[in-house]
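J.: Need the 3D shape of this:
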Amino acid sequence: MSSLILTLPLTPPGIATKYSYTLTSDGHTATDHARAAAALLPEPSRPGGEVVAMVPISALSWQRVQLPPGIPLGPNHQTPRLRSILEGLLEDRLLDDPAQLHFALQPGAEAGSPVWVAVCDRSWLRDNLQALEAAGRAVSRVVPEFAPGPTASGTTEICALGSPSEPQMILCGQGPDQSVTMLPLSAAVLALAGLTSTTDDDAPAPVVRADPAVAEVAERTLGRQVTLHTATQRALDAARGDWDLAQFELASTSRIRAMRKAGTAASALLYAPQWRAARWAAALLVGVHLVGLNLWAWQEKQALAAKQVAVRNALTTTFPQVKVVVDAPVQMERELGLLRQKAGSVSPRDLEPLMAAVGASLPDDRVPTALEFAPGELRLRGVTLAPDEESVFNTRLQAAGYSARTEDGTLLVRAEGTP
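T.: From the prediction side, this is the model:
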């Protein structure tokens, strides 16, 4: 999906505050990265893109608590009551006043189960989000740089970052709770964490990544090669996670969340690489349907043309005197009428058959006062029929190939097929 990923600074926002940003069109590859003031930040590269704010690992504290059973959770239930419960559970673990802190529950948290809670300074986070919104870059999601939970490799992962003078390491996927911990990068700390080369050979070696600034220090300290992992790559990884720290008073309304979610899903379907096969399949399916519809239309057109040729041939074969065919059915009916006239016969559209059909269908005591005849139809004046009599009259006429209806006080009888 198209995203603008911003790394929030550790200091409160000001006029000179600059944000590190990463632009991506598919959520996996960076198209641009730099630093800029809030007013100069670029927009997501595609419509429906989102602005994601990333909270650095040093600005977060991770706490694991056991939620009481029966507490309503979820976006629509992040109420002051739930916050009060979290404050009570974390009060003895936090150095700062819980009222000054912001809490966020892990995705899929369930009441009665252990859950991870992200904790950070509330005013710092709120001020940064408000500064970005004032600059026209309203944040859709707030994600942590690193989060507890299973890692992509399924084992403990080490990420070294910081500066050569003060290197730090982030341990992810540790222990049964799969915690995330930030520690100084040193041989002594590695030994205390049980991550030295003298550990059990049967245990899988942790995956090690390092920021380019501390890659050399990490290799020297760990005694092994490391994979380079830049701040841009960390931002892309964080934005693809499930976490959203914008909860409680910082949460968007349900309508805005739904709109953002729909826009994000649409953008992912259109541009994300994991949906490329689905997009090709959809395009192929549409193409096949278009080809099939055109082929079907061509076949129908050919069949209609063949029928039209057959009708014209029938006309010119039956009546050789017709040299120019304009409307074959009409011309054939006209020629049949001329043949009847020459033979002295009548057609169902003539006066005699119409009167005979009407006389056989009308009740015995009903006699019209006036008749009007036109080819194919007969108007009867002065005839009034009861509903049951009209039903019988119409049934008899239909059996003889005629239809009737009342029009302007007259009874109109027509031969079937008369326009």
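
J.: switch to C-alpha atoms for all contacts and neighbour counts from now on
T.: OK.

J.: I'd like the distance from the one helix or strand V115 maps to to the chain centre, please.
T.: Element membership of V115 [criterion: DSSP states H and E] is strand 114-121. Computed by CA atoms, centre = their mean, to the nearest Å, the chain-centroid distance of strand 114-121 equals 31 Å.

J.: one more, for comparison:
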Amino acid sequence: MQPLYHVLILTPTNFSAAMPTSTSVLDWVLSSNGRVASDHGGCALSLLPADDDVVLVLPPRLVSWHRVALPKVASARVRAALDGMLEDRLLDDPAELHLALEPGSRPGQTLWVAACNKAWLQAWLQTLEAAGRPATRIVPALWPTSAVGSEHGETVHWAHDEGNRVWLSTASPLGVRSIPLRENGSSTYGATSRLGADSSFGPASTFGDSSFGSLGSSTGRGPEYTLTAASDPATTSWFADPSITGLAEQVCNQRFDLMPTADWLLRCAQSDWNLAQFDLRLSSGARRTQRMRQGWRHFASAAPWKPARWALVALVLTVLGGVNAMAWKERSALQAKQQAIRQTLQSTFPEVGLVLDAPVQMQRELTRLQQASGTLSAQDLEGMLAFIAATEPGASLSSIDFLSGEARLGIGGLPDDRLLALQQAMASRGWQVSSDSGMLNVQAKAP
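T.: Have a look, this model is predicted:
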């Protein structure tokens, strides 16, 4: 069975921070449920596969994270309040940045705020729109792992290729941070990386305290930095793109689980984040459609809903089974009645060999018997005239035209209401009656 819809998750190839063009190349993954990839690859915008939903994943170093205590203000003033609170923390003018609140947050709470370059984001949204692939959702590649009102969460390390360099990005309850990994076994972990250090994007990535251990050196070959995990192994995950796993394990002295780009994009799309807020917010109709699709996708694939899905399948099968049983019972009863009518016809009129339409054939045989015995029937003119005389004794006939069971009678001496009453009385006895300029057309139903 073909899936009802697809979700297309995409990001600039190698998480590039370059401004988009019509020939820009993207990494993408296609999924029918948002959890399992049905196809993936990399291509230009014009060659992207067909889709229903498009999710744009932002490169990790293009998003900075800021922890703020948002005051209780009206929804229309939230953005202005954020600008005032973050003005001293940002390297760029807040008006040049796009801001978004974490899922489930509201004024009066301490929450995470994502910031990214508005011009870059709007350029990509416009480019996707022009290519016929408008984004219905915007998500970050990494996000702080603490939820609203909590300071606890897992720590996720991810080694990946970004901008033709190998980076180790870390997300924890303290924020998100990216550091470059070098092939000589060293890392510049000691310096806070700037957002888009190889480009003009200004906001600094914030992380706070490090989840790595000490930075040390070994003798014999010059400075060498060794990264060791200091966080709880039970809540810490290490992932790396298969092409750079060896380098990441050498530098960090830590085993990494393989995580291809396609699987990482799926992971991003499964988060609750949506950066399409404030001036980039979708219309209410688009949000409603998006929620319905996300709800259906969650119901169709999420493990907690598996018993409900099986229950729904059982209910549908039960209903279908019941409907089929009732249909079979009704069909059997109808066939039994039809067989009884056929048997009645053949027992009453043995000369009928082939039964095609038992009621019609029985009427025809009955008409033949009436004609053979001289008995009047509804097909005879005498029967029509007798009924008219009995129903309207004052009616006078000026003309009679009869042929093959159809009579055209000129009736006089009756007002319109009495003529209409006569037509209704004859129709109730099975004749088809109509009037035309004082003429009454009467036809018996065909046997």
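
J.: Which elements pack onto the strand holding V115 of structure 1?
T.: strand 61-66, strand 101-105 (3 or more CA pairs under 8 Å, 6 or more residues apart in numbering; DSSP states H and E).

J.: From P320 of structure 1, how far off is the residue lying farthest from the centre of structure 1?
T.: Distance from the C-alpha centroid of structure 1, by CA atoms, centre = their mean, peaks at G344 (73.4 Å). Distance of G344 of structure 1 to P320 of structure 1, given as CA to CA, to the nearest Å: 22 Å.

J.: what's the answer for R257 of structure 1, then?
T.: 77 Å.

J.: higher neighbour count, those two?
T.: R257 (15 against 10; other CA atoms under 10 Å).

J.: The more buried one in helix, strand or coil?
T.: helix (DSSP: H, G, I helix; E, B strand; the rest coil).

J.: I'd like the distance from it to A251 of structure 1, if you could.
T.: R257 of structure 1 is 9 Å from A251 of structure 1, by CA to CA.

J.: Over to D96 of structure 1?
T.: Relative to A251 of structure 1, and taking CA to CA, D96 of structure 1 is found at 22 Å.

J.: In terms of neighbours, single out the busier of the two.
T.: For D96 of structure 1 versus A251, neighbours defined as other CA under 10 Å are more numerous around A251 (18 against 11).

J.: how near is the more buried one to L385 of structure 1?
T.: 76 Å.

J.: do L129 of structure 1 as well
T.: L129 of structure 1 is 83 Å from L385 of structure 1, by CA to CA.

J.: ok, the two, which is more surrounded?
T.: The neighbour comparison of L129 of structure 1 against L385 (other CA under 10 Å) goes to L129, with 22 against 15.

J.: Report the contact partners of the more buried one.
T.: L129 of structure 1 sits next to A138, V139 when contact means CA atoms under 8 Å, 6 or more residues apart in numbering.

J.: Buried residues in the helix or strand hosting it, which are they?
T.: Per DSSP H and E, L129 of structure 1 falls inside helix 122-134. Neighbour-count burial for helix 122-134 of structure 1 flags R122, W124, L125, N128, L129, A131, L132 (criterion: 16 or more other CA atoms under 10 Å).

J.: Check the mean deviation of that helix from structure 2.
T.: Compared with structure 2 after the fit, helix 122-134 of structure 1 shows a mean deviation of 4.4 Å (mean CA distance after the TM-score superposition for structure 1).

J.: report the angle between the axes of that helix and strand 101-105?
T.: 80 degrees (axes from the mean of the first three to the mean of the last three CA atoms, to 10 degrees).
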